[in-house]
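Participant: coordinates only, sequence not included:
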């Protein structure tokens, strides 16, 4: 009588990574502009928002969790160029969350 629940930890960590990656360019936009990254807030918000959407989608669509996990890993790696990877914290969270999504398997119940 058990129901197959979707993944929880992976999508949560991916959403957290998206928030961190999106917040860093907003908080440090002026500092990033000094180093020549003028478009960093836009790119950081775009990648952060995409990671939030991927995390929510992975939670709501368990059949696509593996593919969405790969997308989360790729977006996290790309965040290095636009948002310094959320000071590397967002990068690590995104890779770990994406890996948890890829590794998730539905219960055999």
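Facilitator: Thanks, I have it. Quick caveat: nothing in here was measured; it's all calculated off a predicted structure.

Participant: all contacts plus neighbour counts: C-alpha atoms, from now on.
Facilitator: Will do.

Participant: contacts only, for residue 15.
Facilitator: 51-56 (CA atoms under 8 Å, 6 or more residues apart in numbering).

Participant: now with 7 Å, please.
Facilitator: Contacts for residue 15 (CA atoms under 7 Å, 6 or more residues apart in numbering) come out as 51-52, 55.

Participant: show residues contacting stretch 19-28.
Facilitator: For stretch 19-28, with CA under 7 Å, 6+ apart as the criterion, the contacting residues are 40-41, 44-45, 48-49, 83, 85-86, 90.

Participant: the biggest helix by length in the chain: which residues count as buried?
Facilitator: Ranked by residue count and defined by DSSP state H, the top helix of the chain is helix 9-34. Residues of helix 9-34 classed as buried: 10-26, 29, 32 (neighbour count, 16 or more other CA atoms under 10 Å).

Participant: here comes the other one, which I'd like you to weigh against the first:
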């Protein structure tokens, strides 16, 4: 009984924010952050490319969960995620070998496109259709 209640709460929380956009953005940001840096140690970073990978990947990875906790800022965060992902292509080893860049673009687009559900509206199929020959 208790687990059913917690799963229901989890489902309501997840549907009330751009969950999938934030999750995919987080995965893309971590890919940009960790995939190219995996071959380098902390003492021998490759200069600007290493720093840009850490900076851009870290910002994208932070903006993903930020879209969960600030769903009213989803438009700004979605645009910023996509722009940072495009910048990572140039500045960070082809954007995490294209995988991180593509994941971040998809996640930012999902966060941008998400809309909160309206609680008071009825689904279109439950509204009665007008009778033929009548005008509103």
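Facilitator: Received, thanks. Just so you know, these numbers come straight off a predicted model, no measurement behind them.

Participant: and the TM-score between them?
Facilitator: For this chain pair, the superposition-based TM-score is 0.85 by TM-score structural alignment, normalised by the length of the first structure; 103 aligned residues with a CA RMSD of 2.1 Å.

Participant: ok so, going back, out of the contacts of stretch 19-28 of the first structure, list just those in strands.
Facilitator: Judged by DSSP state E, strands contain none of the contacts of stretch 19-28 of the first structure.

Participant: got the residue ranges for the helices in the first structure?
Facilitator: Under DSSP H, the first structure gives helices at 9-34, 40-60, 65-87, 89-103.

Participant: so where is the last one in the second structure?
Facilitator: Okay, so that is helix 89-103 of the first structure. Mapping helix 89-103 of the first structure onto the second structure (TM-score structural alignment) gives residues 99-113.

Participant: ditto for the second one
Facilitator: Here helix 40-60 of the first structure aligns to the second structure at residues 49-69, judged by TM-score structural alignment.

Participant: what residues does the matching stretch touch?
Facilitator: 17-19, 22-23, 25-26, 29-30, 32-33, 37, 73-74, 77, 81, 84, 88, 91-93.

Participant: switch to 6 Å and redo it
Facilitator: The contact list for stretch 49-69 of the second structure (CA atoms under 6 Å, 6 or more residues apart in numbering) reads 17, 22, 25-26, 29-30, 32-33, 74, 81, 91-92.
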